[in-house]
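**Student:** Predicted model and sequence below, questions to follow.
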Amino acid sequence: MAIEIKKASLASGPVAKHYACTSCGSVYQSFLSCVCPSCHSGVVRQRPLTPEEAHERVSYTHFKKPIERSSSPFSNVPDINAQEEYQQSQVIIDALSFSFKIKDLQHCSKSGKYSGFRFPEAPSMSEMNNFVARTENEADELAEFRKRLVTNYLEEVLRVFIKRVLGFSFGPLRGKGFQFYEDSFALFDDSGNDYCGQVGIGGNNETVHFQISGTGCKHLFTNRSRAFVHHWLADVLGISLLARCDLAFDDFDNLHTCEASERAYYFGGFNRNHGKCPKFKNGDEFSINSDGEKVFTMEARFIGSRQSLVYWRIYNKKLEQKITKDGFYWYRSEVELKKVSVDILLDIEGHFVGLNEYAASLPSKTIEPNLIKLTAKKRVACDVLHACFWAKRQYGRLVNSLLTLYKNDFEKVVTSLIRDDTNIGFTSMHQKLINELG
């Protein structure tokens, strides 16, 4: 009888077992141990499950009751309504530009565990470290493979950062760059209809540059709070200075007009605590009709210069948008700030009114000014100037002699003086001279 049962079980064929992938966590059935069908991890990363473990994953006893579930990591954090924050602020961000090292995207994978966003894991190089290249070609191919592996990982993190953190969609590479970047692609809103800016990649010391337009800033800050954006830029990516940040105040009461800003300029309303008085330019364009009245095609005042760190534009926004409704007024006072601290995102109204007396007179409510501090940047510049001053006094003649010896070949001069423990991309001239002595 036992022999008949054994024959019947063999006739029924092999039984599929449950396996769990330790890389991605997926559970599947297979007759033999094989690679993961989801992430294609190797056989060594597959673990067979007992019938009890397989049953636990589908049994209702595996799940906790609602009252026993752990609270959300954001349950103790006060919820900030980004749209309400945007609407209540009298000052808005109309343009935003920033850059960061592409390698700093690896920090997103670390913070993603606590932020609720799922970023791809960094590739493991431990297995490749055991591979020994036998020829120069193999070494080059291995280095190229590692570089391509890391590049693909960072590009995927960048995609998740744009879509999940910033809430944008993006288009394909356009084959043309901007701001000295080799290539770029456009940013759109989540529907893909409205153009929101562009991103430059490739070159420029391996950095990524974001240039978000006014439409993009509106989409960003109506869906993400400014504190949220500040956290990801400053704390995760390590950005300390924004390349550009435009702050704007809209007047619909016909009070802060172009003529009013011109009068404020004559009374020193645009002067800052330090520096000379900024330049003034009248940008009006108009024609005279049959009644002798001015018909404006452009009404604007410009204070400062495009090259300065602070540049003001006060203009008729209604005229720019070609709105013809009678009795409607729309004047915008906009300031373009360059190389400004990323902390401006935490208090845009305070930083705005702290610029000058004219900016302080615009909001209808009392706002405590928050002065923009660039002391850290100035301290670094002073340290560099101090070091260069003493280097010139001690080694200036030696550098001049080396320039004459090497016929103004700066690369040879630098490699002759640079330390041996410094990683550089070209052969040390000092080592060449040592070799020639032998």
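**Tutor:** Nice, I can see it.
**Student:** drop to CA atoms for contacts and neighbour counts, all remaining ones
**Tutor:** OK.
**Student:** mind checking how far residue 286 is from residue 81?
**Tutor:** Counting by CA to CA, to the nearest Å, the gap between residue 286 and residue 81 amounts to 43 Å.
**Student:** and the spatially closest residue to residue 207 that is not a sequence neighbour, how many neighbours?
**Tutor:** Once its chain neighbours are removed from consideration, residue 207 has its nearest residue in residue 101; the separation is 4.3 Å (CA to CA, 6 or more residues apart in numbering). When neighbours are defined as other CA atoms under 10 Å, residue 101 has 15 of them.
**Student:** Could you pull out the helices in the stretch 151-300 of the chain for me?
**Tutor:** The residue ranges that make up the helices of the stretch 151-300 of the chain, judged by DSSP state H, counting those that start in this stretch, are 214-223, 226-230, 258-266.
**Student:** just those: most buried one?
**Tutor:** Between these, helix 214-223 has the highest mean count of neighbours, a mean of 20, where neighbours are mean count of other CA atoms under 10 Å.
**Student:** Below is structure B, check it against A:
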Amino acid sequence: MQASSAMNLLNRFWLTDRFGSLCESRPLNPDSVVYTRDNSKSNNVRGTRTPLLPCFQDKSISYAKRLGQVGFDHLAFTIRLCAFEKLPCDAWVKLPVYATYPDTVDGLDLFKEHVILVRHLRLEQFVTRVLGLKLGSTRNYGRFFYTQSRELLDKKGKASVGFIAFGGNDDTVYFQISGTGCKHVFTHTDGYRLHHWLSFFNVKVLRRLDLFFDDFDGNFDCKYAETAYRDGAFKRNNGGRNPKYSETYERDDTGVLGEIVRVGSRTSMVYWRIYNKGLEQGVKQTWYRTEVELKDVSIDVLLAPAKHFAGLCPFSESINLSEAHALTTVFKQKKSVMLTLEAKTLWLRRQCGRAIYDLVEDWQLSAEEILIALVGNDPKHGGKLSAPEYYSEIIRF
């Protein structure tokens, strides 16, 4: 296939990676486009089933290298409640038909009441189908000047992962999803699908979005952030003054307990946190996280989070993986999951280790008897150690 034909394909279609996720591929240099054939399964001509076309493989700095390296850690957006009426009735709770109601004032009031009820039922379906979460019961208090709220729960209904607020504020619904919630949401869906749905509801801006990059080599630690700040690397690409800088190191007789660098302020549009997540989680492995909090940012960030992350400032642009320490997406996911599991296990050992040992030593109970006694018959147990379903799969991958 000629290079020009390959470019037309790249510009017309979305490619999928080996996990089935959509990814955008555009050649950096038209002369470097390579498109090979794969006839191993049939005599028909097919494109190679690689995550990205080979034209990216010799590029040390490219969007392809960043793909899958930046994740979402917090998400907040607003949807008008009346927008749920646009959903097709054949797939969602059906809207009431006004002609079937009495042509009276009471009939009109009843019709309006049922419309509001259907809006909330469709809202609940949206949370389940699109976000992969569940809604808790209604609470007669809200936040951010709303009058009511409902808790967002994970798929099993065990862990609280955020909330929605409604009532007032121009009849809108405010969604706030925590970092833990983002793990569940982006296990159920991806940025492209979420962008599609938010666009459908005419949402153009995310009230808040946190992006993060995990480093397991120590290349981008707090010292690196300090050096980058002195070089002015946190200045936005459009110029301006250097933002505020602060650092915190917690120590005791045993050594460093925590370290974090903050650049900017919580009220600014861009706020950076670079911290030792290994120390925070209590694991004895190198694990640094670079996290940026963005406010009132376009929903297009969901389509290319890594590309947007790199374009924020010279500091984030410098976090570009070279061949020397590049990590595959699967390896990074498994590393993060294993360290998270270790941290949860350490927490459980600190909280309950001695009590469990007493049950074994003094009460002579078996491991099965202890587990049954601790869990009980209440299906609502859990939450603190809850994790997305794929965590159990990836540690066995």
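**Tutor:** Now that the structure is in, tell me what you want to look at. Fair warning: this is a prediction, and the values are worked out from it, not measured in the lab.
**Student:** Return the residue of the second structure aligned against the residue nearest to residue 207 of the first structure.
**Tutor:** In the superposition onto the second structure, residue 101 of the first structure corresponds to residue 80 when matched by TM-score structural alignment.
**Student:** pretty sure its match is touching residue 169, no?
**Tutor:** No - with contact taken as CA atoms under 8 Å, residue 80 of the second structure and residue 169 are classed as non-touching, separated by 9.6 Å.
**Student:** thinking again about what came up before, quick one, what contacts the match of residue 101 of the first structure?
**Tutor:** With contacts defined as CA atoms under 8 Å, 6 or more residues apart in numbering, the neighbours of residue 80 of the second structure are 170, 171, 172, 173, 201.
**Student:** Among those, find me the one that's closest to residue 260 of the second structure.
**Tutor:** Proximity of the contacts of residue 80 of the second structure to residue 260 of the second structure (CA to CA) peaks at residue 173, which lies at 34.0 Å.
**Student:** how much space between the aligned residue in the first structure for the closest one and residue 111 of the first structure?
**Tutor:** When the two structures are superposed using TM-score structural alignment, residue 173 of the second structure falls opposite residue 208 in the first structure. Summarising the geometry, the distance separating residue 208 of the first structure from residue 111 of the first structure, computed by CA to CA, is 19 Å.
**Student:** again, but for residue 282 of the first structure
**Tutor:** Distance, residue 282 of the first structure to residue 111 of the first structure, using CA to CA: 49 Å.
**Student:** one step back: give me the number of residues near the match of residue 173 of the second structure?
**Tutor:** 21.
**Student:** And residue 295 of the first structure, by the same measure?
**Tutor:** Number of residues near residue 295 of the first structure (other CA under 10 Å) recorded here: 11.
**Student:** quick revisit: distance to residue 249 of the first structure for the helices of the stretch 151-300 of the first structure - can I get that in a markdown table?
**Tutor:** Listed next are those as a markdown table, based on distance: least, CA to CA, whole Å:
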| stretch | distance to residue 249 of the first structure |
| --- | --- |
| helix 214-223 | 13 |
| helix 226-230 | 17 |
| helix 258-266 | 13 |
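**Student:** How about residues contacting stretch 383-398 of the first structure?
**Tutor:** Under the contact criterion CA under 8 Å, 6+ apart, stretch 383-398 of the first structure has no outside partners.
**Student:** Onto which residues of the second structure does it map?
**Tutor:** Stretch 383-398 of the first structure corresponds to no residues in the second structure, going by TM-score structural alignment.
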